[in-house]
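Colleague: Kindly generate the corresponding structure for this input.
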Amino acid sequence: MSRSHGGADRDSVLLVHHREISSPYSATVPHYLSRTLSESHTVHVLSRRFSDRDEDGEFPDSVVHHELSTGEVPILSGLVFLVASTLYAVALCARYRFGAVYGFQQTIIQGWLAARVGGSRFVVGLQSVPVRQKRDLSDAAHERLSPRRRALIAVKARYAWAVGRLLDRTTEVVCLTDGIRETTELEYGVDLSEATVIGMGVDTDRFAAEPTRELAREPDDTWVITYVGSIGPPRGLEHALDAVAATDRDVEFRVAGGGDDEYMAALRERARELGIDDRVTWLGIVPHEAVPEVLADADIAVSPLADIESYRISFPAKLLEYMAAATPVVATDIPAHRRLVDDGENGLLYDGTADGLAGALEEVIAGTADARALGRAGRTTAEAHDWNAVVAEHEAVLFDRTVRRPRARPVPA
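Modeller: Coordinates of the predicted model:
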């Protein structure tokens, strides 16, 4: 449905998000969306500020950034942000009467109320299904939920109840994948058949970095295998270590990312028990601005994600970065990865086991699969998802333009 704009500036937009978004690391879509839209539109951003702020990239002066610091006390700080950001968003819309308000999965209440006050189009962007995915990831971690975690999920469940009612009142809904759209329908009991599906993008220029080492070309060379991302039980690092231990090739496994201290210690111990601690380099958390250089020095990039619902319905943004760096991709054969990888053409897929990964790595190292051809094809795939093209799709929805790319085809389960 379309709302009356009254005296609103039809080319202005307010984005409301619950995370720090001045860096692409914590909230990728709103970060690039606000930066790119500000080149041709009036853009205001209302977001949360954290004390451990990542200074990787500030907004240009063309973005009017409103930040709220509500502390970091579990549950309480989130509730304070909900109230404070709602009042702030309403005040901004009353003053500026934006053409559109863009809320995301945890700022739907704030966005809807603000849009009502400002007479604005209200667009919701769903990059995930918050409560369902948090529950899924907790189950995948095989851990007993703490009272604090249970309380947090209970609060989010109440939020989900409100979301289910507000989704029916939005002007437009944008989902990152068809899987998120379908799962949201089931979780909230709403009809999102008319929702627009817009995938993730990648900064292809930023990831065209030059390597600082001579890349492997022959089977007897040292092959650098790299993983970049968060680290936890569903990420598949255990079987990746097993695969490294199983190969007789000269390989170095570089792991860029961080996770729970106890879990990280367990992974290091596993590497020692497998006798490969001298073949594994733990890079720790790498600033997003340094990731292109890490990938430029990699001969193979792996994504060993487990086959859980949260990953099945998600968009594999990390694979886009691997591909933008023209690094050959080896990934588990799950629906999310099949959104981008055509097995044998622009990457290799395997069955999620250590033997499967070891076999795929051997294909690349032995030359059965052409590493250079895989890298070039992956780069072509990434270029089709450049942020300028993705932002244009969001712009079409926000400002009721008529030109949109067709919805991505469903990926077989």
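Colleague: Only C-alpha atoms from now on, for both contacts and neighbour counts.
Modeller: Noted.
Colleague: now the helix or strand where residue 78 lies, how far from the chain's geometric center?
Modeller: Element membership for residue 78 (DSSP states H and E) is helix 76-96. When distances are taken as CA atoms, centre = their mean, to the nearest Å, helix 76-96 is centred 25 Å away from the chain's centroid.
Colleague: Show me what it is packed against.
Modeller: Packing partners of helix 76-96 (3 or more CA pairs under 8 Å, 6 or more residues apart in numbering; DSSP states H and E): strand 42-48, strand 63-68, helix 108-118.
Colleague: Another for comparison:
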Amino acid sequence: MVSEKVCLVTWGHDPLDDRIFFKEALSLGKVYPRVTILATGPRKIQHVGEIKVVSVGRSRLFPWTMWRLCMAARGERAHFYHLHEPQLLPLALFFRLLYRVKIIYDVHEHLPEMIRDFSTRPRKVAALLAAIFSQVDISLARCADAVLVTTGLLESRYARIDSRVVAIYNYPRTDLFDGTHKPPEALRRRYASSRIVLYHGQIGRMRNIPLLIEAVKVVAQRIKDLKLLLMGPVYGNSYRAQLLKLMRDKHVHELVELLDPVPHQQVPDYIALSQVGLVVLPPLSVFTKNIPIKLLEYMACAVPVVGGRLPPIERFVRAANCGILVDPTDSKEIAEAIVRLLEHPQEAKAMGLRGQRAVQVEYNWSRMESRLLAVYRELKEDSC
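Modeller: Alright, predicted model coming up:
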């Protein structure tokens, strides 16, 4: 065990985020005895196991919240500051100049593409904002001693800067997602008479949720004990109301459940109940670049998948032969894939086991943990 202190800082993520807490912080805690997560949100200090979690509050005024984070980070007097959003990069510049600490910038997603795809502004304005952000982000990333990325495309994007750029894929922890998980008895009883099709993740306008509801109507004509679980945060009460209305209009309101998000460690409970995992994202540019973690979590739990034909999804499904690929804009094709898996359980089981084997051998967090600790070790050696 070494004596250096690590401080992970996030502006917009939950401090118990699956990557920040369950993967990186817990992995770093195996080597570094003092690991702290700083986040915004209701002000409090707590210890989750050996990890200290500090929420500094959040103001509507960006500078005030940034000041709180900055002062809290300064008070930690850490050797490593691990930042999870681009708006924290000015903090990196400030700390490097004054305190000679090591800065790690963790890039979760391809943010310029998210600006283009999800912005409510006119398309040309969104494209201009994305281009400006892209250049500013690359310039500020040079302040970091290391840049961690979650995809090969992001690795290429940041390759032009002088810092270390290392791909730390957001692969699942196989001690949590292992296919042998037994859900609580109450949960098993609740769905004992149903064949479960699961979507877990964000539930928003850009996630193809209406298409999944339409597919359920088709599937229900052949599968009578079907239940579609949509589990995750719903963005906006008006969108929730629209989805509930669509369920009633399609006469599938008894077949579809909107479930609130659960803590990360409880997600395997629901995957373990499922016969099919859905990862049918629309063909937006951002989804052609990001690896959906839900896909790998289904695979880790030996659940066969129905996946949209997008490059990141195709790569894993084809390599492991662990599911069926579909046109992500065609509800009938999605429905046919679900029916095939439910009507051919032996074929579905074989697909699930192949996916699980691929995760156990290659797509697992243990391999990424070694990379993460190597980055920290090299940064420490640089400062000696």
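Colleague: TM-score of the superposition?
Modeller: Their TM-score after superposition, calculated using TM-score structural alignment, normalised by the length of structure 2, is reported as 0.81; 362 aligned residues with a CA RMSD of 3.4 Å.
Colleague: coming back round to it: need the next SSE after the helix holding residue 78 of structure 1, C-terminal direction.
Modeller: Heading C-terminal from helix 76-96 of structure 1, the first helix or strand you meet, by DSSP H and E, is strand 98-104.
Colleague: now what about that following strand, what contacts it?
Modeller: By CA atoms under 8 Å, 6 or more residues apart in numbering, the surrounding residues in contact with strand 98-104 of structure 1 are 5, 8-17, 110-112, 114-115, 118-127, 398-399.
Colleague: try 7 Å
Modeller: By CA atoms under 7 Å, 6 or more residues apart in numbering, the surrounding residues in contact with strand 98-104 of structure 1 are 5, 8-17, 111, 115, 118, 120-126, 398.
Colleague: That one vs helix 108-118, what angle?
Modeller: 170 degrees (axes from the mean of the first three to the mean of the last three CA atoms, to 10 degrees).
Colleague: Now do strand 98-104 of structure 1: distance to the chain's middle.
Modeller: Averaged C-alpha coordinates place strand 98-104 of structure 1 at 21 Å from its chain's average position (CA atoms, centre = their mean).
Colleague: can you tell me how far the equivalent of residue 226 of structure 1 over in structure 2 sits from residue 103 of structure 2?
Modeller: Counting by TM-score structural alignment, residue 226 of structure 1 lines up with residue 198 in structure 2. Distance, residue 198 of structure 2 to residue 103 of structure 2, by CA to CA, to the nearest Å: 39 Å.
Colleague: tell me the secondary structure for the match of residue 226 of structure 1?
Modeller: For residue 198 of structure 2, the secondary-structure state derived from DSSP: H, G, I helix; E, B strand; the rest coil is strand.
Colleague: That one: what's it in contact with?
Modeller: By CA under 7 Å, 6+ apart, residue 198 of structure 2 lies in contact with 228-230, 274, 276-278.
Colleague: what do you get if the cut-off is 10 Å, keeping everything else the same?
Modeller: Residues in contact with residue 198 of structure 2, defined by CA atoms under 10 Å, 6 or more residues apart in numbering, are 227-231, 257, 270-271, 273-279, 298, 303, 305.
Colleague: can you pull out the strands in the stretch 201-350 of structure 1?
Modeller: Remark: strands assigned in the stretch 201-350 of structure 1 by DSSP state E, counting those that start in this stretch are 223-228, 251-256, 280-284, 300-303, 329-332, 348-350.
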